[in-house]
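Visitor: dropping a prediction and its sequence here:
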Amino acid sequence: MISFIVGIVALILGYLIYGKIAEKIFVVKPENKTPAVRIADGVDYVEMSWPRALLIQLLNIAGTGPIFGAIMGAYFGPAAFVWIVFGCIFAGAVHDYFVGMLSVRNDGASISEIVGKYLGKAPLYIMRVFSVVLLILVGVVFVYTPAQVLREMFTGGWTPEKKQIFYFIVLGVIILYYILATMLPIDKLIGRVYPIFGACLLIMALGLTVMLFITGEIRNVPEFAFQNLNPNQGKNIMAHIFPFLFITIACGAISGFHATQSPLMARCLKNEKDGRKVFYLAMILEGIIAMIWAAVAMGHFGTVEGLTKAGSAAVVVTRSSVDLMGWVGGILAVFGVVACPITSGDTAFRSARLTIADSLKFDQKPIKNRFVVAIPLFVIGILLVLFATQNTASFNLVWRYFSWSNQTLATIALWAAAAYLAKTGKQYWITLCPAVFMTVVVTAYFLSAGECLGPLLTKITGSADATYTIGIIIGLALAVALCSLFVSLIGIKQKNTIKD
């Protein structure tokens, strides 16, 4: 209980203190005209007040990551709280703020264009492909998971055939909504319903927290200790806290998906001074949501072992919501959970459309141009959804690839932000430190995880433990090498080489 409360307080203080430090280092210029003012087009560039932009940004970034990811991260015990708090304050919120503000300074540019400007042409071309692939994976995950939650919620006692029919009907409705949200001007659908869903999400999270205390289940949440509570520890290398916890809890701590979403609101801010209240604060709120769901997962099922026996994350969401808040409150809570992924999935496809359009310099004001870009994206997305629907293993594979690519994109975005700060003579340590740390995380994961190079390297090393150790060593070596190269080539020789 104390770990949970301290974590929530730390996140709030992080926004009030570290958020101001980030803002001071960036140097906002309230006198600058933002893209929403200078190049308004009535489709993607539309002025919005900061409270409205904040709620939209929160829904954009808060997919199932801070809920499903936090629940799966709870298998490790209260170590999940530590990663959420420190990751959110010093990495995730910093990442979101600097990417968002760099997009504001570059006419609402997509993350691939930002990376290309500050890291060079080769990263530009890589990021154009990488970010679109990630966005499609996000769209697929966020079509599948809300449909799964709704099936668990409303089809109790139904035959398997009826459950499947209901599931495919829900999938069709969600995809239809995604198409509309991708094509229509941002203020016509997203701008109107997102603030309502955002408020619903926050109210439901608050309701679950209150019920944890009223029922006394908050006492079941273990206090932080330097130990790994994952019951699979010693049986599976992916039960190690490092780097696997840091990949499992992505959106609740740091997420490259956010780098694809922040440009959406960068095109809608009225003033640069609103940046911290939109980009940094949205990430802090997402961290609080992740803390709450991690606490619910650990507290409601008594022990970590009880959580692992409860079933999938979707089952955990449904059971805990209904048990804690009754059927009415449970339905509202699940509605908030369902709204999260749906309102991230639609903007994932919208961001993919804008990323491709930015790379091709393809005007998106005419609706026919939007269809030209969007139709192939949805065809690919639907095929992947059908693949993920085959069985749980297929979905888990898509989820893990999404998680790794998500954190890799965040790492690249942090390096780009560090390059910007160095080239403008600013204190680049604020983004360099998390960039170095995340480089170790994604490299170690890629080399040791089962869905990546882990099995291949294990055949060479002879044991999974040896592969795990080698992955961490190579990750550390790569991070040190990149940091040294950065400081020597960018931090010293090229500072003050671009206009801010």
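Guide: Ah, there it is.
Visitor: C-alpha only now, for contacts and for neighbours.
Guide: Fine.
Visitor: tell me which element the most centrally placed residue in the chain is part of?
Guide: Taking CA atoms, centre = their mean, the centroid of the chain lies closest to C251, which sits 3.0 Å from it. Assigned by DSSP states H and E, C251 falls within no helix or strand.
Visitor: next up, a structure to set beside the first:
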Amino acid sequence: MIYFFLAVAALIAGYLVYSKVVEANFGADTCKATPACRLEDGVDFVKMNKKQAYLIQLLNIAGLGPIFGPILGALYGPTALVWIVIGSIFAGGVHDYFSGMMSVRYDGKSIPDAVGYNLGAFAKQFMNVFSIVLLLLVGVVFVLGPAELLAKKIGFGFTDATYAKYTWTAIIFGYYFVATILPVDKIIGRLYPLFAITLIIMAVGLSFMLIWDGYEFYPNGLSLANTNPQGLPLWPLIFITIACGAISGFHATQSPLMSRCIPDEKCGRPVFYGAMIGEGLIALVWATLGMTFYKTPEALQAVISNGGPAAVVDEISVTLMGPIGGFLAIIGVIALPITSGDTAFRSARLIIADFFKMPQKEGIKRLMIAVPLFAIGFLITRTEFAVIWRYFGFANSTLATVVLWTAGVYLVRHAKNYWIAVVPAVFMTAVVSTYLANAKIGFNLPYDISCWFGILVCIGCFVWFMLKKGSIAINIEADDGPGYIE
């Protein structure tokens, strides 16, 4: 038990100490008017207080990520705990803070614009396509998962579960469409803080009951050896498996939603970095539950094999918290992913609007983007869920890597300490390169060759950065336009 609380304390200390280092390095300035103050339009640019923005940001980035990922990561053993703590503080927190605050400095622009301003026009266009694809994958994943679970609980009288699933898919898509085009304060601003509080209560309540019922924490010990029952390699899979809860590129697509709503730049530390630490705490709880509630990785694997991570959530919640836990489990595995899916589509709308320079105050212009966007999303739902999830995992970590390199260039341009972004960028480059080389959806190379490939790619990127940084124009006030290397 002591180790669990030490990990919790480490995450809190990371926020109290390292987030201030990151904020000071960025140079948050309360004298600079934020987009919410300068560009308020009553739709996407709407001023919110710090607590409201934090809770919405937490729910936007969370969803199923810090629950399902850590449950699957628990199969690898206590290494999952180490990665959650270190990843959240030194990678995820940095990534989320800079993705949000660069957007603040760039008039609330979406992440492709931030990337383009720092890495070049080609990078911007690549990120426009890449980000929209990722957001569509996220949106579809968070339609199909909840729809399947809801179909099992409420079948509308259909004898064939497939029809019930189609019905729930249509209902969820309908909600997504409404939430995507309505002003941000109408649904998201009112309901999401309540769901975020539910997410927090669920994590705290389950942790308390684990202690109350006398469970032995980490009964298999705290060895960092790989305990995966299927023999899957620790490197790089655990870093792909536990993305939300450590570092996730999806967060970079969500941060601009709140960058358009925070009232001053000092809110960036609690809203962006703080929400990442909050997600890390939730991930820590679920990784601990997976390693403690089930005595062995094999026992956990058996439940996952029969019903997926959702079955683990249901069994743990009902056993530890009874009917209340069952209700919270429904909220956790159904409502929460839905609330990330709708903001995924909303973010995609905003990226497309930024690309075409199409103001979104008028409802007809929001519809012009949303209708074809949802049509494409519906077509993607015809693809097998497992296939979509595999591509989502790789795209998620790849986007995070690009954003960290972008933050590194931004810091060079502003004569700041770029190492806080470059070190995690190098590490994540090795992760995604190794995964791409080894995975069946990638090059499907032998594992040893893939590891060397990852090392060479990350060294190559680091050398390129160090050679090019000398030619980056230093302009401390360059917060509103391109400053990349041509």
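Guide: That came through fine. Only a predicted model underlies this, so the values are computations on that prediction, with no experimental measurement involved.
Visitor: re earlier: give the contact list for the counterpart of the residue nearest to the centre of structure 1 in structure 2.
Guide: Aligned against structure 2 by TM-score structural alignment, C251 of structure 1 finds its counterpart in C244. For C244 of structure 2, the contact set (CA atoms under 8 Å, 6 or more residues apart in numbering) comprises I61, A62, G65, P66, G69, E279, G280, A283.
Visitor: restricted to strands, list those.
Guide: Counting by DSSP state E, no part of those is found in strands.
Visitor: does E451 of structure 1 touch N396 like I think?
Guide: No - E451 of structure 1 lies out of contact with N396 (CA atoms under 8 Å); the separation is 10.0 Å.
Visitor: residues near the aligned partner of A225 of structure 1 in structure 2, how many?
Guide: By TM-score structural alignment, A225 of structure 1 lines up with S223 in structure 2. The tally of other residues near S223 of structure 2 (other CA atoms under 10 Å) stands at 11.
Visitor: also the one 10 residues further on?
Guide: Using other CA under 10 Å as the criterion, P233 of structure 2 is surrounded by 13 other residues.
Visitor: check contacts around the residue lying closest to it once chain neighbours are set aside.
Guide: Excluding the flanking residues, the one nearest P233 of structure 2 by CA to CA, 6 or more residues apart in numbering is N226, at 7.6 Å. Counting by CA under 8 Å, 6+ apart, N226 of structure 2 touches Y76, G77, T79, P233, L234.
Visitor: the stretch 101-250 of structure 2: helices as residue ranges?
Guide: With DSSP state H, counting those that start in this stretch as the criterion, the stretch 101-250 of structure 2 has helices at 111-119, 121-153, 161-181, 188-212, 234-241, 250-259.
Visitor: mind listing what's buried along the fifth one?
Guide: This points to helix 234-241 of structure 2. Using 16 or more other CA atoms under 10 Å as the burial criterion, the residues of helix 234-241 of structure 2 that qualify are L234, P236, L237, I238, F239, I240, T241.
Visitor: can you put these in JSON lines and add distance to T401 of structure 2?
Guide: JSON lines is the format used below for the buried residues of helix 234-241 of structure 2 (distance: CA to CA, whole Å):
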{"residue": "L234", "distance to T401 of structure 2": "19"}
{"residue": "P236", "distance to T401 of structure 2": "14"}
{"residue": "L237", "distance to T401 of structure 2": "16"}
{"residue": "I238", "distance to T401 of structure 2": "16"}
{"residue": "F239", "distance to T401 of structure 2": "12"}
{"residue": "I240", "distance to T401 of structure 2": "12"}
{"residue": "T241", "distance to T401 of structure 2": "15"}
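Visitor: quick one on the thing from earlier: distance of the residue nearest to the centre of structure 1 relative to E223 of structure 1?
Guide: Using CA to CA, to the nearest Å, we find C251 of structure 1 at a distance of 23 Å from E223 of structure 1.
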